[in-house]
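Peer 1: Show me the folded form of this:
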Amino acid sequence: MTVIVRAEVLQQVIDQMLTVVDEAIFRIGYDGLAVAAVDPANVGMVELEVEPGAFESVGDGMFPIGLNLQRLDDYIDGASGADPVTLSYQPETRSISIEHTNVEVEMAGIDPDAIRDEPDIPDLDHSVDFTVNAGVFRDSVENAELVSDHVEFEAAVDDKELVVSGNGDTDKIETVLGPDELPEANFDSDATSMYSLAYLVGGSKKGTKYKGLLKPLSADTDLQVEFSEEHPIQMHYEFADGFGHVTVLLAPRIQKR
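Peer 2: Model (predicted):
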């Protein structure tokens, strides 16, 4: 049971999963790769799939294995870009062999039963959805971080604008994204919802264990965003030439009335 995948594809998987957890169950083989996890506080969730077309070889088998993400990240650190990384499952030792460049590693796996079950991403019917350049969206969220530890998204149907704001004790900052920044936008109703900056961009002011759900995205990624009034925000994007699919979900911070 062996697969071969480009280093840049595997790196994107690791980087995105590290935004919510330290370890996860990888299901790898003839169907490609699938992994999903929710953070310990049940606030941030990631579901990720990579189709077989992103692999150099997928073999005939399929195996689930629990892996420590930081160790895996360290072990492929010497590979980059299109460098092939070979992953071979050793069922008798419940381990995985990793080969790339001139490196060979035998990495112990984690019993999948010892890892928290993969979450099911809920099927939500949102009133607001739009497509935005990931770099533009991340910049607007990071602007809010200048004054606050949370960000508010306010969608206005009449103006077809999204106002991204941070409200501090004394200061307020707003970034307005209009039709030029949101080329594909559907606003069925006005909606306002608030989310934690620590989960979105890492909360650099106060520090956080994980680095932020938006951090792994390259600036030129097309990001599809969906949210409703005080509902979880869902974000979707593709990588690996369209063979990789990611869904990210973040629970809202409910405002006191």
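Peer 1: contacts, neighbours, all on C-alpha from now
Peer 2: Noted.
Peer 1: list the contacts for residue 195?
Peer 2: 150-152, 250-253 (Cα atoms under 8 Å, 6 or more residues apart in numbering).
Peer 1: if we go to 10 Å?
Peer 2: Counting by Cα atoms under 10 Å, 6 or more residues apart in numbering, residue 195 touches 43, 149-153, 230-233, 250-254.
Peer 1: Just say helix, strand or coil for it.
Peer 2: strand (DSSP: H, G, I helix; E, B strand; the rest coil).
Peer 1: need the strands for the stretch 51-200 of the chain, in chain order.
Peer 2: 55-57, 62-68, 84-90, 95-100, 103-108, 128-133, 150-156, 161-167, 172-177, 184-187, 191-196 (DSSP state E, counting those that start in this stretch).
Peer 1: contacting residues around the fifth one?
Peer 2: Outside of strand 103-108, the residues within contact range by Cα under 10 Å, 6+ apart are 65-68, 71-72, 75-76, 78-79, 85-90, 93-99.
Peer 1: same check, this time on the shortest one
Peer 2: For strand 55-57, the external contacting residues (Cα under 10 Å, 6+ apart) are 2-6, 9-10, 29-30, 32-33, 84-86, 240, 243.
Peer 1: And this one, please, so the two structures can be compared:
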Amino acid sequence: MADAESFQSAEPSTDPDSEGLHAIARAETLQQTVSLVGALVDECRIQFGDEGVEITAIDPANVAAVGLSVDRDAFEAYDADGEVLGVDLDRFGDVLSMADRDALVELDLDPETRRLHLHVDGLDYSLALVDPDSIRSAPARDDLAYDAPAAVVIDESGLARAVSAADMVADHLALAVESESETFHVDAEGDTDDVSLTQGADDLVSLSPGDARSLFSLDYLRDVTREIPAGTDVTLELGTEEPLVLSYAFADGAGSVEYFVSPRIARR
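Peer 2: As a prediction, this is how the structure comes out:
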């Protein structure tokens, strides 16, 4: 896996010249996909594989990465053969924002012009794609994962409350789990004020206790938590001065997303 300071890029292993893509999905599913990845990057590679969509991307500062997948079952129609598209997420998101969440969006690739055609609610839009080779590649999700000693499952509102409270006093926060007391801790220390939150197993959806403590930038935690759908259970995997792995399901369980956030190394 990447070290605690930053994640390193890997060379792409996919073939951007393969042809054939036709897919239909609910606008909400595509809107969520774009917003979840767009929390960290402005453009990305989208791979339309046999089993569905896969995206991995890393932020420009090498601090955070995202891995996202959407099963082909989430699509009303899905015909793809490994096509890899380079997409400007802002432009893609702008088109999708014009659709009602329950509307069906049809995606068709013109293999000659390398333009993606979107059809929704009577609107036809031709989206110019980005050369996939020009987009910075990210490590595979398996390379980012590690055997974290502790895991916490917390509801979205509880996590948002902790991040918001810490944001009032500091620009970073510590996440910790204590195995002996079986408690989860959130601490933020500012120049003048401090915030702390302690929760036991009864306060959480679940807790797999192990000793863990790491410090994280609030800028990144705000980015990766602001798009979590209301009512979602979020899993936090933690180590000591190890990346945070934050994951949850979306699109009625047909989609999953993992964020990997490198810690700030505490001064001793």
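Peer 1: Fetch the TM-score of the aligned pair.
Peer 2: Superposed pair, TM-score by TM-score structural alignment, normalised by the length of the first structure: 0.92. Supporting alignment: 246 aligned residues with a Cα RMSD of 1.2 Å.
Peer 1: ok, back up a step: using CSV, lay out the strands of the stretch 51-200 of the first structure together with distance to residue 221 of the first structure.
Peer 2: As requested, the strands of the stretch 51-200 of the first structure are arranged in CSV below (distance: least, Cα to Cα, whole Å):
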stretch, distance to residue 221 of the first structure
strand 55-57, 21
strand 62-68, 27
strand 84-90, 23
strand 95-100, 27
strand 103-108, 31
strand 128-133, 6
strand 150-156, 20
strand 161-167, 19
strand 172-177, 17
strand 184-187, 14
strand 191-196, 21
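Peer 1: looking at these, which is closest to residue 219 of the first structure?
Peer 2: Closest to residue 219 of the first structure of those is strand 128-133 (Cα to Cα; 7.0 Å).
Peer 1: what range in the second structure matches that closest one?
Peer 2: Taken onto the second structure by TM-score structural alignment, strand 128-133 of the first structure occupies residues 150-155 there.
Peer 1: from the chain's centre, how far out does the matching stretch sit?
Peer 2: Centre-to-centre, stretch 150-155 of the second structure and its host chain are 17 Å apart (Cα atoms, centre = their mean, to the nearest Å).
Peer 1: Stretch 234-254 of the second structure now?
Peer 2: 9 Å.
Peer 1: again, but for stretch 21-39 of the second structure
Peer 2: Put simply, stretch 21-39 of the second structure sits 13 Å off its chain's centre (Cα atoms, centre = their mean).
Peer 1: cool, stretch 211-219 of the second structure as well?
Peer 2: 17 Å.
Peer 1: Can you point out the buried residues in it?
Peer 2: 211-218 (16 or more other Cα atoms under 10 Å).
Peer 1: And residue 50 of the first structure, what's its match in the second structure?
Peer 2: In the second structure, the residue matched to residue 50 of the first structure (TM-score structural alignment) is residue 70.
Peer 1: Residue in the second structure paired with residue 68 of the first structure?
Peer 2: In the second structure, residue 68 of the first structure lands on residue 88 (TM-score structural alignment).
Peer 1: give me the number of residues near its match?
Peer 2: Residues contacting residue 88 of the second structure under the criterion other Cα atoms under 10 Å number 19.
Peer 1: quick revisit: list the buried residues in the match of strand 128-133 of the first structure.
Peer 2: Using 16+ other Cα under 10 Å as the test for burial, stretch 150-155 of the second structure gives 150-155.
Peer 1: Next, format those residues as JSON lines and append distance to residue 186 of the second structure.
Peer 2: Formatted as JSON lines, those follow (distance: Cα to Cα, whole Å):
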{"residue": "150", "distance to residue 186 of the second structure": "14"}
{"residue": "151", "distance to residue 186 of the second structure": "14"}
{"residue": "152", "distance to residue 186 of the second structure": "12"}
{"residue": "153", "distance to residue 186 of the second structure": "14"}
{"residue": "154", "distance to residue 186 of the second structure": "12"}
{"residue": "155", "distance to residue 186 of the second structure": "15"}
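Peer 1: just the helices in the second structure please.
Peer 2: For the second structure, applying DSSP state H gives helices covering 27-38, 89-96, 141-144, 156-167, 218-225.
Peer 1: could those go into TSV alongside distance to residue 132 of the second structure?
Peer 2: Formatted as TSV, the helices of the second structure follow (distance: least, Cα to Cα, whole Å):
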stretch	distance to residue 132 of the second structure
helix 27-38	16
helix 89-96	13
helix 141-144	19
helix 156-167	34
helix 218-225	24
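Peer 1: just these: most buried one?
Peer 2: Ranked by mean neighbour count, the helices of the second structure are led by helix 27-38 with a mean of 21 (mean count of other Cα atoms under 10 Å).
Peer 1: superposed on the first structure, where does that one end up, distance-wise?
Peer 2: In the superposition against the first structure, helix 27-38 of the second structure averages 0.6 Å from its aligned positions (mean Cα distance after the TM-score superposition for the first structure).
Peer 1: and for that helix, what span of the first structure is it aligned with?
Peer 2: Going by TM-score structural alignment: helix 27-38 of the second structure matches residues 7-18.
Peer 1: and residue 192 of the second structure, how many neighbours?
Peer 2: Residues near residue 192 of the second structure, counting by other Cα under 10 Å, number 7.
Peer 1: Per the alignment, it pairs with which residue of the first structure?
Peer 2: Correspondence of residue 192 of the second structure to the first structure, assessed by TM-score structural alignment: residue 170.
Peer 1: Residue 22 of the second structure against residue 119, yeah?
Peer 2: No: counting by Cα atoms under 10 Å, residue 22 of the second structure stays clear of residue 119, with 11.3 Å between them.
Peer 1: For the aligned residue in the second structure for residue 247 of the first structure, give me its contacts.
Peer 2: The alignment partner of residue 247 of the first structure in the second structure, by TM-score structural alignment, is residue 258. By Cα under 10 Å, 6+ apart, the residues touching residue 258 of the second structure are 36-37, 56, 65-69, 141, 145, 224, 234-236, 244-249.
Peer 1: Which of the residues you listed fall within strands?
Peer 2: 56, 65-69, 234-236, 244-249 (DSSP state E).
Peer 1: what sits against the residue of the second structure positioned farthest from its centre?
Peer 2: Most distant residue from the mean C-alpha position of the second structure: residue 192, 32.8 Å away (Cα atoms, centre = their mean). Contacts for residue 192 of the second structure (Cα under 10 Å, 6+ apart) come out as 169-170.
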